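1. sequence-free structure coming up:
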């Protein structure tokens, strides 16, 4: 099969993934209240579903990445999308919370979309073109984030379960599209062992972190994830507190920022990284992100907030550049394994940071200084930049090697 349709399919996959998630965000509380019978129980079950999903994603992602190295990217990706569609269909039809828990747990265990997509891009793009491809991926993510809640709110006004039927239909249609269109990027290597050490989250992370260069990049990406998740968790609450904005105003500003970020990643990331290289683009972008977060902590007037949003959009080059840098340092037959380990590490941030950031914000709010949460986020982004700046370039060396000769 031809490889030409691969990148468009991957972009559509990520867009639909995020669109499907966004569809249900504004209506999930109403559905959970309908299923459980009261709002208090709905909150508890929603938290349990989210935690179960994140835990199983952390546990299983390394295995899915390893399976994609051994058997190919295509079957793992299509299986992940099928599980996601089944999960949304369960949300649309379930009459009790236990059904939702079982299917959401299955979706978490099969949540290999981003693991496989990142590995797939490394398979089908030349190293000098990967930052552009990862930038386009970020743009697709952002567009789905903008479109999903809007469409979900409109559909939810018709029927509380309609957005879940729509999300399921999008996921399963994407499976059918991929079945007929998506080529295999690499046929797999049956000699790739499925050892317990490399297929469990602790062992796979240890194998990545032991690498002197790849390990530093993994730590840098984790710090960036912590900064990003902190901002996402408390940003709307902070704007409501600082400027007394209503939810509509906050939503419009968030949508504008997401659209700006999507446009920048789609059209500017590739040329910027080609001009400056992965390392300099990643370091500069991380510093821009840190500056944006630090400024947000003390912003006093709305116009300055908009300036800081633009700086943050420029800083989004760091994610694509770092991902490109990581992919260049991994042997072809282990792209899935490494991406799975990194997905698991990201799942830790997604599970822990929102709770910690929310608690810190609430505590600081009592003292009239909630913006200090952004100081902590800025420190994480600055630490990410420091780790990137101190990391030498690398060349592909298989996991499990002695570690010598990784650095140029």
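-> Looks like it arrived, so ask away. Not measured: the values here are computed from a predicted model.

2. When you work out contacts or count neighbours from here on, use the C-alpha atoms and nothing else.
-> Fine.

3. Which strands and helices lie in contact with whatever helix or strand residue 363 lives in?
-> Counting by DSSP states H and E, the element that carries residue 363 is helix 335-365. Helix 335-365 sits against helix 39-71, helix 113-124, helix 201-209, helix 212-243, helix 372-389, with contacts defined as 3 or more CA pairs under 8 Å, 6 or more residues apart in numbering; DSSP states H and E.

4. Put this next to the first one:
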């Protein structure tokens, strides 16, 4: 290492002398709200995601996202790069879950607030930035896989529990339990989740002035059109998630009315796909990333998704749906692999806005995908509504058609275009992609006044990213996933 010039060394020593006051002022301004249990870890991120989506899954009602989240996700992500992850985790979870108790209190207020909550339905962007703060690049795909698998686990378990509680005790109890779970998630973030953004990267206080350029999401969106790598990734995400969002909105009604699945079979189908997705996003994803690399893993996931949608489109028998469901579970590796690719092309102080853009694109797809699939079903005279039993036979006639599921086949064609775009994404390697001059972080500048420049202890010093530091007696052994 080069020796530090005498004048710079003297200046740094002088600054170090004033450092205790600065750091004390920072702690006083921020209070104890940034404290939590142990060091920031993937466990914290996984629990937050599980509880949020478990609460909504109990209601068997999806969260509304769309244009609002497309605009808000980059902004919230950018602000989390400045102020820290924890405040925005708390805000996104609170406002996303706020409509839940209103389902029984006031239906009018429920529909009003659920539209507004779409602005904050971007927890994934903050969570993935949180994980990026505490992991090294070679660990990031595994960590993202665990978070995505936790999300899948919440969707596997919560609908069945919610349906059982509703049938046995009524809808009011389901709403009450979902509200309690949401409150538990908020309390967990407030009390247990530590801040992951290093103190020297945050302003001294919430009153510190920041440059709008650092938190301007539109500056990042403009950069997308200028940076070929980021542009290719964004197009890949849009074309791959658009048919996936449409599939989520209609597939289970399609199974019921066209293929003839009953409620028990649909529940079993969801459980099978969810459990296999957990395996795919943990064990399978880790192995693929080590052997194939990031880009090839994305391509493989897109290939499985294309195959799965084509199988749904041509399949007319129940066994075909079960087999295609296995393929669908394997295709779930795409999202964590893409998120890792995005993270690699963003600097450490721009992880929030980078993940925010991807989350925003997915939110836009959540608004466009169902409309696209609904239009195609309408063009082929298929009405996927809660039909009476005697009317289902009309749609069942499609089982003998050459293409029983036209929207799914159309979706396979869109994913094929996504695959072709992804082929041109440069393979990431250290020094291969110009990370500082040719990345999403280049669009944001003018760093605000931050805490002291004193070297802080690395978050991963001599410990695994999976560790939760013990706050109890010495000698406590941490577990690993």
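-> Looks like it came in fine. Nothing here was measured: the structure is a model prediction, and the numbers come from that model.

5. care to give me the TM-score?
-> For these two chains in superposition, a TM-score of 0.84 is obtained (TM-score structural alignment, normalised by the length of the first structure); 377 aligned residues with a CA RMSD of 2.7 Å.

6. which one of the helices and strands packed on helix 335-365 of the first structure lies closest to residue 88 of the first structure?
-> With CA to CA as the criterion, residue 88 of the first structure lies closest to helix 39-71 of those, at 12.9 Å.

7. relative orientation of the closest one and helix 335-365 in degrees?
-> Per axes from the mean of the first three to the mean of the last three CA atoms, to 10 degrees, the angle that helix 39-71 of the first structure makes with helix 335-365 is 160 degrees.

8. Tell me what angle helix 39-71 of the first structure forms with helix 201-209.
-> Using the same axes, to 10 degrees, the inter-axis angle of helix 39-71 of the first structure relative to helix 201-209 is 60 degrees.

9. Sort out which residues of helix 39-71 of the first structure are buried, please.
-> 42, 45-46, 49-71 (16 or more other CA atoms under 10 Å).

10. cool, stretch 372-384 of the first structure as well?
-> With burial defined by 16+ other CA under 10 Å, the residues of stretch 372-384 of the first structure counted as buried are 372-384.

11. Name the nearest of these relative to residue 121 of the first structure.
-> In terms of CA to CA, no member of those lies closer to residue 121 of the first structure than residue 384, at 23.7 Å.

12. and the closest one, what pairs with it in the second structure?
-> With TM-score structural alignment as the matching criterion, the partner of residue 384 of the first structure in the second structure is residue 418.

13. For that match, list the residues it contacts.
-> Residues in contact with residue 418 of the second structure, defined by CA atoms under 8 Å, 6 or more residues apart in numbering, are 235-237, 239-240, 302.

14. Report the inter-axis angle for the longest helix seen in the second structure versus helix 123-134.
-> The single longest helix within the second structure, with elements called by DSSP state H, is helix 137-169. Between the axis of helix 137-169 of the second structure and that of helix 123-134 there is an angle of 140 degrees, by the same axes, to 10 degrees.

15. Helix 137-169 of the second structure - contacts with which helices or strands?
-> Counting contacts by 3+ CA pairs under 8 Å, 6+ apart, helix 137-169 of the second structure is packed against helix 42-58, helix 123-134, helix 171-191, helix 263-279, helix 285-292, helix 334-344.

16. ok and that helix relative to helix 334-344, angle-wise?
-> Inter-element angle recorded for helix 137-169 of the second structure and helix 334-344: 140 degrees (by the same axes, to 10 degrees).

17. List the buried residues in helix 137-169 of the second structure.
-> When burial is assessed from 16+ other CA under 10 Å, helix 137-169 of the second structure yields the following buried residues: 139-163, 165-166.

18. tell me the contacts of the nearest residue to residue 97 of the second structure once chain neighbours are set aside?
-> Once flanking residues are discounted, residue 97 of the second structure sits nearest to residue 182: 6.2 Å by CA to CA, 6 or more residues apart in numbering. The neighbours of residue 182 of the second structure, taking CA under 8 Å, 6+ apart as the test, are 51-52, 55, 93-94, 97.

19. Burial check on the equivalent of residue 101 of the second structure over in the first structure, number of neighbours?
-> Matched across to the first structure, residue 101 of the second structure falls on residue 89, judged by TM-score structural alignment. One way to gauge burial is a neighbour count; for residue 89 of the first structure, by other CA atoms under 10 Å, it gives 22.

20. how near is residue 89 of the first structure to residue 163 of the first structure?
-> Look at residue 89 of the first structure and residue 163 of the first structure: by CA to CA, to the nearest Å, they are 10 Å apart.

21. Name the residue closest to the centre of the second structure, please.
-> The second structure has residue 124 as the residue nearest its centroid, 3.1 Å off, counting by CA atoms, centre = their mean.

22. That one -> the first structure?
-> The criterion is TM-score structural alignment: under it, residue 124 of the second structure has residue 114 as its aligned partner in the first structure.

23. what's the angle from the longest helix of the second structure to helix 171-191?
-> 150 degrees.

24. how far out from the middle of the chain is helix 137-169 of the second structure?
-> Chain-centre distance of helix 137-169 of the second structure: 12 Å, with CA atoms, centre = their mean, to the nearest Å.

25. List which of the contacts of residue 182 of the second structure are still in contact in the first structure.
-> Of the contacts of residue 182 of the second structure, the ones still in contact in the first structure (both residues aligned by TM-score structural alignment, their matches' CA atoms under 8 Å) are 51-52, 55, 93-94, 97.

26. Serialize these to JSON lines and add fields for neighbour count.
-> Output for those, formatted as JSON lines (neighbours: other CA atoms under 10 Å):
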{"residue": "51", "neighbour count": "24"}
{"residue": "52", "neighbour count": "25"}
{"residue": "55", "neighbour count": "30"}
{"residue": "93", "neighbour count": "25"}
{"residue": "94", "neighbour count": "20"}
{"residue": "97", "neighbour count": "27"}
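
27. residues near residue 6 of the second structure, how many?
-> Applying other CA under 10 Å, we find 9 residues neighbouring residue 6 of the second structure.
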